[in-house]
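A.B. asks: Build me a structure from this.
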Amino acid sequence: MALAMLTRQALRAGSLCSRAAASRPAKVVVGRAPVAQRFLAVVGAAPKGKTPPPPPPQEPDLDDDLGEGDEEDYYDPMEELNTAQRRRVLAMKEVQRLYDGLQREYQAELAQLQSKYNAKYAPLYDERRELFSGKKAVTDKFDLEDDGEPDGPIPDFWLNALANHNKIGPFITERDSEVLKYLEDIRSEVLVGEERGFKLTFHFKADNPHFTNSVLEKVYLLEPEDDVVPKAFTGTVINWKEGRDVTVEEQKRRVKAPKGDKSKPAFVVEKVPCDSLFTIFDPPKVPTEADAANMSEEELEEVEDALSNDFEIGFAIKDQVIPRAVEWFTGEIAPLSPEDYDDEYEEGEY
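C.D. replies: Reported below is the predicted structural model:
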């Protein structure tokens, strides 16, 4: 649980959420920091914005918690405070818990409001799909002269909208692009009720030659008191057609022959995982504290990075790409890269 909580805190630190939100302090750990916390202190940035509410304040029992030889590992976050100051800190934590209760109420009502407006957005998204697919005629000339080209659908609408996003684009490979050409629409849904979070649905054309699924879903379950702290990821199992799986690549491996065998070397072909946007539908599991004890720091960092990237991609699709897909398609909303910025704003030009 400790690793899961700390990993989710690290995910928030890298999230794309830019709207104003109340800040809350990171969870205070009294006593020796668990392996996950020590790991994140080395490789992770300090969590920003809101964090899960702190546990009820408890004064550590040094006789019970500290074994012989452990004193040097004990950490008291209030060791620099006198008794009166500690009491004030504990009183402020009581106030913090009252705030956290109101924040949970706010998040529940916000989810209901978002769900209500998603239903109002749906007809507009339907009309947008009819326009870029060429199914709806455009009667307004918009003061544009005809260029002699025939009217029809806009090709690769969603591929370009996703590729132009500064967070999503770098994860789209050339093989992914061939699949995304068949992406017909993306929608989001706010989850309400006991489980909070959001769901993304990716609708593909019927003639998609890469897999048999017509719809792929990705669900992000969030902590009940916070709308940017994920606690679980689930995705649709993709039924890839033979030779079409873009999440793996084939590699030839030489089979070692028995000693003295001088026959022609034998090779086997293995399928190994490779970079792909479609790996978000098969996300890694958050390791437990027991699992973490048997993992190296490099392995923990790899899992943390994968989960962080997964959530940032999903959050960007929900909050940025879907609502303003036409502007991501044209690229006008995309931020300038450092190279483009240098080209556009040369020294001395403002």
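A.B. asks: From here on, just use CA atoms for contacts and neighbour counts.
C.D. replies: OK.
A.B. asks: can you tell me which residues contact the closest residue to residue 183 other than its chain neighbours?
C.D. replies: Ranked by Cα to Cα, 6 or more residues apart in numbering and with sequence neighbours excluded, the top spatial neighbour of residue 183 is residue 204, at 4.5 Å. When the contact criterion is Cα atoms under 8 Å, 6 or more residues apart in numbering, the partners of residue 204 are 182, 183, 184, 185, 213, 214, 215.
A.B. asks: Let's see that with 10 Å instead.
C.D. replies: By Cα atoms under 10 Å, 6 or more residues apart in numbering, residue 204 lies in contact with 179-186, 211-216.
A.B. asks: Do a quick rundown of the strands in this structure.
C.D. replies: 183-191, 196-204, 215-222, 230-235, 248-255, 266-273 (DSSP state E).
A.B. asks: just curious, which of the contacts of residue 204 is nearest to residue 263?
C.D. replies: Of all the contacts of residue 204, residue 263 sits closest to residue 211, with 40.2 Å by Cα to Cα.
A.B. asks: that older thread, mind giving me a markdown table with the contacts of residue 204 and columns for neighbour count and distance to residue 137?
C.D. replies: Listed next are the contacts of residue 204 as a markdown table, based on neighbours: other Cα atoms under 10 Å; distance: Cα to Cα, whole Å:
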| residue | neighbour count | distance to residue 137 |
| --- | --- | --- |
| 179 | 19 | 27 |
| 180 | 23 | 25 |
| 181 | 17 | 22 |
| 182 | 21 | 22 |
| 183 | 21 | 21 |
| 184 | 20 | 18 |
| 185 | 19 | 19 |
| 186 | 21 | 22 |
| 211 | 16 | 31 |
| 212 | 14 | 31 |
| 213 | 17 | 30 |
| 214 | 15 | 26 |
| 215 | 16 | 27 |
| 216 | 16 | 29 |
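A.B. asks: Proceed likewise with the subsequent sequence, for comparison:
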Amino acid sequence: MEFYKEIFEVEQRYQSRYIDLWNKRQAIVSGESEPTDEECEWPFDGEVQLVDAFSRQHLEGQDNSTADEVVDEKGIPKFWLKVLLHSSLTAEMVGDNDQAILEHLCDIKVNLTTEGQETGFTLEFHFSPNEYFTNTVLTKQYVFNNQPPAENPLEYDGPEIVRCRGCAINWKPGKNITIKIMKKIKKHKNRKEVRTVTKTVKQDSFFNFFDPPLDSLTDDDLDEDTVELLQEDFRIGHFIRETLIPRAVLYFTGEAVDSDDESDEESDDDDGDDDDDDVDDSDRGRPKRGGRSDAKEPNLSEKPECQQS
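C.D. replies: You can find the predicted model right below:
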């Protein structure tokens, strides 16, 4: 237990260094700062060089006014929306109604927290002024259980998230996309009266992430469905902290691959290996399902360019 406690303390000490790098990234994303020529240098592989060449050809084929508009554009619009959509775990959370709001997402930050004997972290989602809600920051707090289980202390494998707390979203009138207003007309059986019954129904949205069903796994009365929802919520929070925020640029460019996707890919490759003996000679050399040799044209619209003003 002391070992994991010291690891958390080391992470807190190094947090300021990460924050400096993330703030620099955010300055470039927002257009506040422009990267230098040296910062734009990157050892490209063949595929990216091809995409870069196609992008240059695309710009050369445009009229001068359009090309100037592209070159003069500051920052990276919709950066965090694309980051969320390029991860299979978070993409499942984003509905069609969420995307217009998430275009206003400026940054996602994480702060490691210590309150008494409790440790944890808080995710901060920063938004620019928009027509949907008045909040500038939405938060999601997670708390660790640092104690080994009393019944099986030898099974202790480090702190686990056991509680979370969302925040209230101050929706502007008629803009709450997490609920749906249902209206039903009812007629009285004996009298000819007609009345309208209004019912509010919760609907799927990314912003339900800030309103978990319950905040703790320590309640013994939780039903199985609620436990699964909380565990999935904890998994997403951990992923955003450990992977999505540090590797946001790679998710934006599409270079990052979720671990679950890699596992599925390896599983598909293993299945393909089992069938090698049954493959006809004419099929040998063709890309197998899940392999990386699929000959697909690059999506030029999703590849960002590092441009200078």
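A.B. asks: Hmm, residue 118 of the second structure is touching residue 8, no?
C.D. replies: No - contact criterion Cα atoms under 10 Å: residue 118 of the second structure and residue 8 do not qualify, at 11.5 Å.
A.B. asks: Which one's more surrounded, the two?
C.D. replies: Using other Cα atoms under 10 Å as the criterion, residue 118 of the second structure and residue 8 rank with residue 8 on top: 18 against 11.
A.B. asks: in the second structure, what residues pair with stretch 271-284 of the first structure?
C.D. replies: Per TM-score structural alignment, the counterpart of stretch 271-284 of the first structure in the second structure is residues 200-213.
A.B. asks: Any idea how far apart the tips of that stretch sit?
C.D. replies: Terminal residues of stretch 200-213 of the second structure lie 17 Å apart, using Cα to Cα, to the nearest Å.
A.B. asks: can you list contacts of it?
C.D. replies: 90-99, 101-102, 138-141, 164-169, 176-183, 226-227, 229-230, 233, 236-237.
A.B. asks: aligned partner of the residue nearest to residue 183 of the first structure in the second structure?
C.D. replies: In the second structure, residue 204 of the first structure lands on residue 127 (TM-score structural alignment).
A.B. asks: residues touching the corresponding residue of the second structure for residue 111 of the first structure, list them.
C.D. replies: Residue pairing (TM-score structural alignment): residue 111 of the first structure is matched to residue 8 of the second structure. Listed by Cα under 10 Å, 6+ apart, the contact set of residue 8 of the second structure reads 2, 14, 112, 113, 114, 119, 120, 159.
A.B. asks: can you name the residues of the second structure that stretch 236-252 of the first structure overlays?
C.D. replies: The aligned range for stretch 236-252 of the first structure is 167-183, by TM-score structural alignment.
A.B. asks: Using PyMOL, define a selection of the buried residues within the contacts of residue 8 of the second structure.
C.D. replies: Listed next is the PyMOL selection for buried residues among the contacts of residue 8 of the second structure, using 16 or more other Cα atoms under 10 Å:
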select buried, resi 112+113+119+120+159
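A.B. asks: would you list the contacts of residue 8 of the second structure in CSV and tack on distance to residue 259 of the second structure?
C.D. replies: Converted to CSV, these look like this (distance: Cα to Cα, whole Å):
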residue, distance to residue 259 of the second structure
2, 29
14, 25
112, 24
113, 27
114, 29
119, 26
120, 23
159, 21
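A.B. asks: any idea which of the contacts of residue 8 of the second structure is closest to residue 188 of the second structure?
C.D. replies: Using Cα to Cα, residue 120 comes nearest to residue 188 of the second structure of the contacts of residue 8 of the second structure, at 55.3 Å.
A.B. asks: Provide a list of residues in contact with the closest one.
C.D. replies: Counted by Cα under 10 Å, 6+ apart, residue 120 of the second structure has contacts 8, 111-114, 141-146, 159-164.
A.B. asks: which of those residues are buried?
C.D. replies: With neighbours counted by 16+ other Cα under 10 Å, those contain buried members at 8, 111-113, 141-146, 159-164.
A.B. asks: Look up how far residue 237 of the second structure lies from residue 19 of the second structure.
C.D. replies: Residue 19 of the second structure is 18 Å from residue 237 of the second structure, by Cα to Cα.
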